[in-house]
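A.B. asks: from the sequence below, what's the structure:
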Amino acid sequence: MSWLTDVDDDDDDKYADYEARSRPNPKGNRARTKIRPEHNDAVTGRVFTVDRGRYSVLVGEGTPEEHEATASRASELRKQAIVTGDYVDLVGDTSGDEGSLSRIVRIQPRSTILRRSADDSDEVERIIVANADQMLIVVAAANPEPRPRLVDRYLVAAFDAGLEPILCITKTDLADPASFLANFAGLDITVVTSGFGAMPTDEIAALLAGHTTVAVGHSGVGKSTMVNALVPDANRAIGRVNTVTGRGRHTSSSTISYRVGDGWIIDTPGVRSFGLGHVNPDNILKSFTDLAVLAMDCPRGCTHLPDAPDCAIMEGVEEGRLGETGKLRLDSFQRLLASLA
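C.D. replies: From the prediction side, this is the model:
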């Protein structure tokens, strides 16, 4: 008898039982799938602030059932930014009761996105707010000194995002803002001014009515003071300007929305720089509407930089078609183009 056939029947039974035994599934018996639930029972809310992985969401906005809920992010959204102003879909416990936690499973399509980069060489964009339609640029007439180049950058970001800019000049009791405002004489921008103890809250509130407005500005310009005047229970921290460096301290560390009548104002932390690495240089001209009119006569492919031949903008400015502010406007425009080139 061959050794291949000389096997005990009992051994056959033993190995048959062993091979038939199924290996347990440590993750349970449910089959893995990439199909996500549709969450047809989700409710929609507006994100009004973000704090360390938790999202405060206003549910049922404008209805008698309006309330705040706290939410976390669903795992499938871990690579997507959720920011103040986003409209999101929630599931789970959306009651807003103490200790309750819902889950954000969808981000609704955004109408606008305001972005900035760390600097002009960084093409990685950081979303600041979503779904705003106005930008309130707050600048101090003095202490700290106004920076027209920074305001130019805000304007570029606003026009790139499709936001209507509004310029608010604070601390006009310390200095006359006329020379600073001359830098923007060629633009059709609404300007509001305020001095010590004379915050024009009614005028600003009227401009915010029916809009979602993001407030931006250099640290120490009085942005949080303005927000506190518009929303008395906001209690935003107010900083002081360093008397040695002339720089303001960062007091607001988070982006948060406040209701002002039937509108919203989104207060953002003060910044000392505003990178535009994500912006297409062709879009910069949109924020210089006075120069854009002249650019219609530029040759195809004109860079509008100082070495550009037959640039209609430079020719128009030299001819004085934009008045005394033309050279200042052109200089600011070309500086931004050069920084992104």
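
A.B. asks: switch to C-alpha atoms for all contacts and neighbour counts from now on
C.D. replies: Will do.

A.B. asks: who's in contact with Phe196?
C.D. replies: Shown in contact with Phe196 (CA atoms under 8 Å, 6 or more residues apart in numbering): 171-173.

A.B. asks: this one as well, want them side by side:
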Amino acid sequence: MPEGKIIKALSGFYYVESSEGIVTCRGRGNFRNKKITPLVGDHAIYHIEKSGEGYLLEIKDRKNELVRPPIANVDQAILVFSAVEPDFSPVLLDRFLVLIEFNEIKPIIVITKIDLLSEEALKKINAYADYYRQIGYEVLLTSSKTEEGVELVQPMLAKKISVFAGQSGVGKSTLLNALKPNLDLKTGIISSHLGRGKHTTRHVELIEIGEGLVADTPGFSSLDFIDIEVEDLSYCFIEMRERSNACKFRGCTHLAEPKCAIKESIENGEISSDRYEHYKSFIQEIRDRKPRY
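C.D. replies: Presented below is the predicted three-dimensional model:
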């Protein structure tokens, strides 16, 4: 049986790229029985009937999957955040990073619209960027309007499946248009009342850019920690993960336990107190989550 990669999912149809070209398929009923939903990025076995209709028969094992956006087998996540319009949100960035780290996907932070910043505001954004670089993340400052920093993004996409994700209106589609002008993706207008952009991307699709595949995904403004438990959370904060073994107690939550290496690192300035406050609020959110039945 032939197999290929699902590069687009829309209205119950799956577009599979294989050696035969792009084949349009539907899912078999047994996927519903097995509670399997085919996702963009899946490696699938398919069959083409005499009528010419294609059907998915099997989904290969995934190395990872995301729920929002719905995509599988991702190599890296390009987290796009604007410096302004809407304003840069460290707490929202940390929510994205938690989800990406939990799924063991490499994150790359891209901050857009730096051309709109005053000199003082740019210093503040650079300070944020420097901290995230210090703890181990790649951070790029870009402007799709002036094309500053855009040339640094494309080499990072080569030979990988990358998901572009971020808050609505931050410039994901604008950045992709700058990387590949003939895409002509629709871009949104920011509401002056809400500070949010309209959702301009309606489905997930893998797009070839250079030597890589990228997914432009529907924008969203919040993330729920559906599958993350309290004991998982510190693993998702890279600077805590590196120091947790130095805590006196195994399973330390870094809240009230004595001789906690994380709290010591905060006191001596090695860990950002703001990031720690985000961590504590996320812990409380997970604890307040309604139990699943």
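
A.B. asks: hang on, the earlier thing: okay if I get the contacts of Phe196 of structure 1 as TSV plus distance to Tyr55 of structure 1 and neighbour count?
C.D. replies: Listed next are the contacts of Phe196 of structure 1 as TSV, based on distance: CA to CA, whole Å; neighbours: other CA atoms under 10 Å:
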residue	distance to Tyr55 of structure 1	neighbour count
Lys171	35	23
Thr172	37	17
Asp173	40	15
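
A.B. asks: report the buried residues of stretch 130-138 of structure 2.
C.D. replies: 132, 135, 137-138 (16 or more other CA atoms under 10 Å).

A.B. asks: and for stretch 236-247 of structure 2?
C.D. replies: 236-240, 244, 247.

A.B. asks: ok now it, how far from the chain's centre?
C.D. replies: Taking the mean of its C-alpha atoms, stretch 236-247 of structure 2 sits 22 Å from the chain's own mean (CA atoms, centre = their mean, to the nearest Å).

A.B. asks: what span of structure 2 is the host helix or strand of Leu294 of structure 1 aligned with?
C.D. replies: In this structure, Leu294 of structure 1 sits in helix 289-295 according to DSSP states H and E. Counting by TM-score structural alignment, helix 289-295 of structure 1 falls onto residues 238-244 of structure 2.

A.B. asks: what lies in contact with that stretch?
C.D. replies: 135-136, 234-235, 252, 261-262, 271.

A.B. asks: try 7 Å
C.D. replies: 135, 234-235, 261-262, 271 (CA atoms under 7 Å, 6 or more residues apart in numbering).

A.B. asks: count of residues packed around Ile108 of structure 2?
C.D. replies: 20 (other CA atoms under 10 Å).

A.B. asks: aligned partner of Val88 of structure 1 in structure 2?
C.D. replies: Using TM-score structural alignment, Val88 of structure 1 sits opposite Ala44 in structure 2.

A.B. asks: actually, Ile189 of structure 1.
C.D. replies: Using TM-score structural alignment, Ile189 of structure 1 sits opposite Tyr137 in structure 2.

A.B. asks: look up how far Lys172 of structure 2 lies from its match.
C.D. replies: 19 Å (CA to CA, to the nearest Å).

A.B. asks: where do the strands sit along the stretch 151-300 of structure 1?
C.D. replies: Along the stretch 151-300 of structure 1, counting by DSSP state E, counting those that start in this stretch, strands occupy 164-170, 190-193, 212-217, 256-260, 263-267.

A.B. asks: tell me which of those strands sits most buried.
C.D. replies: Ranked by mean neighbour count, those are led by strand 212-217 with a mean of 25 (mean count of other CA atoms under 10 Å).

A.B. asks: where in structure 2 does that strand fall?
C.D. replies: Using TM-score structural alignment, strand 212-217 of structure 1 pairs with 161-166 in structure 2.

A.B. asks: so how far does the helix holding Leu294 of structure 1 sit from its counterpart in structure 2?
C.D. replies: Averaged over the aligned pairs, helix 289-295 of structure 1 sits 2.3 Å from structure 2 after superposition, using mean CA distance after the TM-score superposition for structure 1.

A.B. asks: so the helix or strand just after that helix aligns onto which residues of structure 2?
C.D. replies: Counting by DSSP H and E, the element after helix 289-295 of structure 1 in chain order, helix or strand, is helix 312-318. The alignment of helix 312-318 of structure 1 onto structure 2 (TM-score structural alignment) covers residues 261-267.

A.B. asks: show me which residues of that stretch are buried.
C.D. replies: Applying 16+ other CA under 10 Å to stretch 261-267 of structure 2 flags 261-263, 265 as buried.

A.B. asks: adding distance to Ala83 of structure 2, write the contacts of stretch 238-244 of structure 2 out as TSV.
C.D. replies: Shown next, in TSV, are these (distance: CA to CA, whole Å):
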residue	distance to Ala83 of structure 2
Ile135	20
Ser234	27
Tyr235	27
Ala261	33
Ile262	29
Ile271	23
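
A.B. asks: which two of those residues have the greatest separation?
C.D. replies: Ile135 and Ala261 (15.9 Å; CA to CA).

A.B. asks: what sits against the spatially closest residue to Tyr132 of structure 2 that is not a sequence neighbour?
C.D. replies: Once flanking residues are discounted, Tyr132 of structure 2 sits nearest to Val139: 7.2 Å by CA to CA, 6 or more residues apart in numbering. For Val139 of structure 2, the contacting residues are 108-110, 129, 133, by CA under 7 Å, 6+ apart.
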